[in-house]
Every structure is written in C-alpha cells, then in structure tokens.
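Novice: Got a predicted structure here, sequence first:
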Amino acid sequence: MYAVGGFNVTDEVLATVEAFSPATNSWHTLPSKNTPAVALGGAAAPCPKDAEGLKGTCVYALGGFNFTDEVLDTVEAYSPATNTWKALPGLPTARFELAGATAPCPKETRGLKKTCIYALGGAADTAFNALTTVEAFAVENGHRP
C-alpha cells in the first residue's frame, strides 16, 4: 500500500511517498515524486515499456492540486523494482479529487490487448466544477487511445 503526496499539519503540500509492508507491519519512506500534490488519483499497472529506468509494475500518480490555485495535469510513475519516479506525458485535462483505475484499453486500440490507466471525473478548478470526462493512457507504448 502506498501513501503518495498530501499535506501536513502546517498545510505544506507534500511530494513524499511511503509504502506499507504487511510482512514487517511497518511503513518505509521511498523517493519523493517530482511534483507535490494533494487530492491526486492513483493506480497500479505495468510500467511503460519505453520509459527509461522503469520496469515491472508501476504505481501511477495522476493530477492533483498544489494549493497555489494550480490544478495539475501531471502523470508520474514509480517503479518499485528500480526505486525510481519518472514524469510521463500529462493528462489532457488538469484535475484533482479524481479517481484512477486500471483496465483494458477501449476497442479504439485496433484490437490490440493493452492496459490503460484511466483518470475519472474530479474537479477542474478551485471552484470545484465537476468533470464527467474519462481519459485513458495506454501504458504499453505510452499513448492515449
């Protein structure tokens, strides 16, 4: 289980990452992600094949908010196998308070079996205007179907 970003008791936006190990019943500090964020989405899926330094299964951090009235479109992937974060192409729509999910890509991928990371809903701005859009990122080759 991973805890990514958030804010502390002084409202400082964090980029810190921690992982819980059931085997040792303890939390471990990991390398921080590149962009501090709160209210971000997350998902786990295969690492992008063309992303240098990433391999195996990655943890994806999507969008978020940074408390300077900036809604983020960032996408970052963490590879536990290499203990590395990498910035990926951003979301088409900046958003926070979103859900992240992993599932097969839509049929528009021409019958190829691919895994997509989905950014679902969320808010588009600090007035909390809700989004009903869903966006997908195909992790096998790093493109949007």
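Specialist: Looks like it arrived, so ask away. Numbering: from 1, shown residues only.
Novice: drop to CA atoms for contacts and neighbour counts, all remaining ones
Specialist: Noted.
Novice: check which helix or strand covers the residue most central in space within the chain.
Specialist: Nearest to the mean C-alpha position of the chain, by CA atoms, centre = their mean, lies Ala61 at 1.7 Å. For Ala61, the host element (DSSP states H and E) is strand 57-65.
Novice: What is the burial count for Asn129?
Specialist: Residues near Asn129, counting by other CA atoms under 10 Å, number 11.
Novice: just checking, it touches Ala123?
Specialist: Yes. Between Asn129 and Ala123 there is a contact at 5.4 Å, judged by CA atoms under 8 Å.
Novice: Number of residues surrounding the closest residue to Ala94 other than its chain neighbours?
Specialist: Computed as CA to CA, 6 or more residues apart in numbering, the closest residue to Ala94 that is not its neighbour in sequence is Asp73, at 4.0 Å. Neighbour count for Asp73, taken as other CA under 10 Å: 18.
Novice: show me what contacts Phe67?
Specialist: By CA atoms under 8 Å, 6 or more residues apart in numbering, the contact set of Phe67 is Val13.
Novice: in a strand, that's where it is, yeah?
Specialist: No. Counting by DSSP: H, G, I helix; E, B strand; the rest coil, Phe67 falls outside a strand, being coil.
Novice: For Val139, see how far away it is.
Specialist: 29 Å (CA to CA, to the nearest Å).
Novice: Okay, the residue nearest to Ala94 and Gly6: tell me how far apart.
Specialist: 16 Å.
Novice: Okay, one more to line up with it:
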Amino acid sequence: MAQILSPVAGAAGRGGRPAVEWRAEDPLSSPRYALAAATAPDGSIFAIGGSDNSKTGVVEVYSPRTRQWKAGPSLPHWRYRHAAATGGDGRIYAIGGGSPGGEGVFLRSVLALTPGDDHWVPVAPMPTGRQLLAAAAGTDGRIYAVGGRYYDVLATLEIYDPTVDRWATGAPMPAPRYGMGVAGGPDGRIYAIGGQGARVGSILDVVEAYSPATGAWTTLAPLPRPRAGVEATTGPDGRIYVIGGCELDLEAPPGEQCVFTTRVDVYSPDTDTWETVTGTTIAHSEGAVVTSGRRIYAIGGHTAAVESMRVTARRRVPQPPVGDSSRNLQPPPDASRTGR
C-alpha cells in the first residue's frame, strides 16, 4: 500500500494546524528494506536498490502527478544499506552500501544518474567504504555522507562536491552511529538524528547538527524517544520529519527487542523543539523518506507500502547564520535524502 497524509475536514491538530490522516496509494512492486530514495528536479521519486529477501538493483520511479510507479534504470549491480541524494547539479547519487560478496563488502563506490538517462555512471568514490550510512544534500548543493559501519561504527563525515567530482573529509560526529536519519535543514546545517551506537542495544536519541560555515557539530534537543533505522527529510515548511524506525523493548525476548514503530516526530530548527504528529498506518524501518512538492513520502522498509503526508502548515524558515557560505544559494529540489 501507499498512503497520503492529507488534512481532515473540520478537524484541528496541535497549534491550530489541520489534523491529518494517511491514505493508501500505489505500492512498490515488492516489499523492500535497506533501499534509498531521492527526488528528481521534476518532483519524481526514485526508489533505489535494497533487499526484497534477495538483494536487488531494481530502480522504480514514482510520479506524484499520476500516483503510479514505473521501472527506472537498474543499478549495474545490486546494492543495499546505501544512501541516496540529489546534488546541486540535479543528478541522483547512489552512495556506498553493500554489494556482491556478502555482509563483509563495504562499498566506496558512488553512481550518478541524470534523470531521463537510461544508465548510471560511476563518479569519484568515497574515501571510506561503508554500509548503513545516511546522506543529505545541503543548501550549497554538496552531498554530506554521514556515519555508518565499516566493521566498527563510524563517526565519519565526507562531503561530495558535484561541480568538481571530489570528496573532502569533514569533522567527525561527536556520537558515532549508523541507521540514523540525516536531513539538510533550511538554515544550511546538516542534521543527524537517532541511530544505533557501538554498544549492542544502544539505540540513540542523540541529535547533532553540522555547520558547513564553521566546520563544527552542535548537540541539539534529543529525539522524544530513542530510535534506530529511522529516516528523515526536510518538509516544505522547513521542519525536519523523522519517520518510523525501531524502538528498544527490553521486556521482549532476546533477538526481538527491536520493535518497528509508526511514530513520526517533527523538529523545528528555529526553536530547537520537537512535536509528535500523526503516525504512519504501517510501521516502517530501514525504508526511505523524501519530500516532493508539499508531500512527504515514506517508502518501503520491510513492506511494499508507500505513504505520503501533505504538509499544510506555513512556518518561518530560519536563515543561515551570517558568514555561512550557503546563504543566498538555492536548495536542491529535495533538501534531504536518506539512506540506510
């Protein structure tokens, strides 16, 4: 199932915002998790790779106008637990993850697709191969690849500039982790939210933001509840939406303590505060979340479901701090892309 979150007539939510409900739409061709997704400049959504009980290089393209999926250009090889983002050049990038060779293969490779083309092309590889990373495009058009695993849990930040096809290394996150949500905020900062730490069972509520202007991370208000396997995107209202994931249930039997959730939390960068809103109807974990137009789409994650919510609230979008190189630059069509 795929679903749309749209206002409920006559109802009101917190702060006078309209209440919302989820509605099913066109599903993926099969249940998938550990996929990645990105929004093209025309608003179409690319669901890339993942696992459907066997690893896959399938790419599907969703049209918000027709509300239907179609086949897109497949990856050269299957890829999962990777990240995706749309760069300032309008191309879609599939970044890192795992591929042929099993769990021990940590990819450095990066593929780029120009929407409308029929094939992916290799670009400069990341300095660090990794799975379970996340990535987001900043307002400067660069792509920020954050965290993940290369046997150990990583705090790594690497930054790709599409204009010169080159990676640079940024300051590491204070909290090493994987399976977090990452989003590019309208203030130019890159937000890393939740995830799993190095210790077994250490599901995190940590929220940190990286400023390209200062090259430093700042610790912010924590998630209302710790979660891993989450996805994040910046909505058209300038707030960051954190969807689904896995919560720790210490009363459950060993091996069953990671419980999938329908929870949706929304972060306001201008006030450093969180709000919990209507949850998805189906629990998503290790899925993908993107923004297209005024809707936010939650795609797959141990399910074929695709759900979207319509964002109707209008809020003041904070400006980048003085001296931030991202000031006056236009964000890419979807300022945040998630991966796993």
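Specialist: Arrived safely, thanks for sending. In this text the structure is predicted, and so the values were computed from the model without any measurement.
Novice: where does the TM-score land?
Specialist: Superposed pair, TM-score by TM-score structural alignment, normalised by the length of structure 1: 0.80. Supporting alignment: 125 aligned residues with a CA RMSD of 1.4 Å.
Novice: one step back: which residue in structure 2 aligns with the residue nearest to the centre of structure 1?
Specialist: Taking TM-score structural alignment, Ala61 of structure 1 has Ala192 as its aligned residue in structure 2.
Novice: Wait, that match touches Gly179, no?
Specialist: No. At 10.1 Å, Ala192 of structure 2 does not count as touching Gly179 under the criterion of CA under 8 Å.
Novice: Please identify every residue contacting each of these two.
Specialist: Counting by CA under 8 Å, 6+ apart, Ala192 of structure 2 and Gly179 have no common neighbour.
Novice: Pull up the aligned stretch in structure 1 for the helix or strand harbouring Val61 of structure 2.
Specialist: Val61 of structure 2 is part of strand 55-63, with elements assigned from DSSP H and E. Using TM-score structural alignment, strand 55-63 of structure 2 lines up with nothing in structure 1.
Novice: buried residues in that strand?
Specialist: Lys55, Thr56, Gly57, Val58, Val59, Glu60, Val61, Tyr62 (16 or more other CA atoms under 10 Å).
Novice: mind putting these in CSV, distance to Val277 of structure 2 included?
Specialist: Listed next are those as CSV, based on distance: CA to CA, whole Å:
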residue, distance to Val277 of structure 2
Lys55, 33
Thr56, 33
Gly57, 34
Val58, 32
Val59, 30
Glu60, 29
Val61, 28
Tyr62, 25
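Novice: Identify the farthest-apart pair in these.
Specialist: Largest separation among the buried residues of strand 55-63 of structure 2 by CA to CA: Lys55 and Tyr62, giving 20.7 Å.
Novice: how deep is Val71 of structure 1 tucked in, by neighbour count?
Specialist: With other CA under 10 Å as criterion, Val71 of structure 1 counts 23.
Novice: same deal with Ala136 of structure 1?
Specialist: Residues lying near Ala136 of structure 1 (other CA under 10 Å) number 23.
Novice: how about it, what's its match in structure 2?
Specialist: Using TM-score structural alignment, Ala136 of structure 1 lines up with Val266 in structure 2.
Novice: element containing its match, please.
Specialist: strand 264-268.
Novice: just to revisit the earlier point, relative to Pro222 of structure 2, how far out is the aligned partner of the residue nearest to Ala94 of structure 1 in structure 2?
Specialist: Alignment note (TM-score structural alignment): Asp73 of structure 1 maps to Asp205 of structure 2. Distance of Asp205 of structure 2 to Pro222 of structure 2, computed by CA to CA: 5 Å.
Novice: Same check on Val182 of structure 2?
Specialist: Counting by CA to CA, the gap from Val182 of structure 2 to Pro222 of structure 2 is 14 Å.
Novice: These two - which one has more neighbours?
Specialist: Val182 (36 against 18).
Novice: and Trp30 of structure 1, what pairs with it in structure 2?
Specialist: That one is not Trp; residue 30 of structure 1 is Leu. With TM-score structural alignment as the criterion, Leu30 of structure 1 matches Gly170.
Novice: pretty sure Leu91 of structure 1 is touching Val71, no?
Specialist: No. Leu91 of structure 1 is not in contact with Val71 according to CA under 8 Å; the separation is 11.2 Å.
Novice: Need the overlap of contacts for these two.
Specialist: In contact with both Leu91 of structure 1 and Val71: Gly63, using CA under 8 Å, 6+ apart.
Novice: The stretch 201-340 of structure 2: strands as residue ranges?
Specialist: 207-211, 216-219, 231-234, 240-243, 246-248, 258-260, 264-268, 273-277, 288-292, 295-299, 306-310 (DSSP state E, counting those that start in this stretch).
Novice: Nearest to Ile92 of structure 2, out of these?
Specialist: Closest among the strands of the stretch 201-340 of structure 2, using CA to CA: strand 288-292, at 12.8 Å.
Novice: what range in structure 1 does that closest one sit on?
Specialist: For strand 288-292 of structure 2, there is no aligned range in structure 1, judged by TM-score structural alignment.
Novice: Going by contacts, tell me the helices and strands next to that strand.
Specialist: Here strand 288-292 of structure 2 touches strand 36-39, strand 45-51, strand 231-234, strand 295-299, going by 3 or more CA pairs under 8 Å, 6 or more residues apart in numbering; DSSP states H and E.
Novice: Now the ones you listed in JSON lines, please, with extra columns for mean neighbour count.
Specialist: Output for these, formatted as JSON lines (neighbours: other CA atoms under 10 Å):
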{"stretch": "strand 36-39", "mean neighbour count": "33"}
{"stretch": "strand 45-51", "mean neighbour count": "26"}
{"stretch": "strand 231-234", "mean neighbour count": "32"}
{"stretch": "strand 295-299", "mean neighbour count": "26"}
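Novice: Could you dump those into a markdown table and include distance to Pro162 of structure 2?
Specialist: Formatted as a markdown table, these follow (distance: least, CA to CA, whole Å):
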| stretch | distance to Pro162 of structure 2 |
| --- | --- |
| strand 36-39 | 16 |
| strand 45-51 | 19 |
| strand 231-234 | 21 |
| strand 295-299 | 25 |
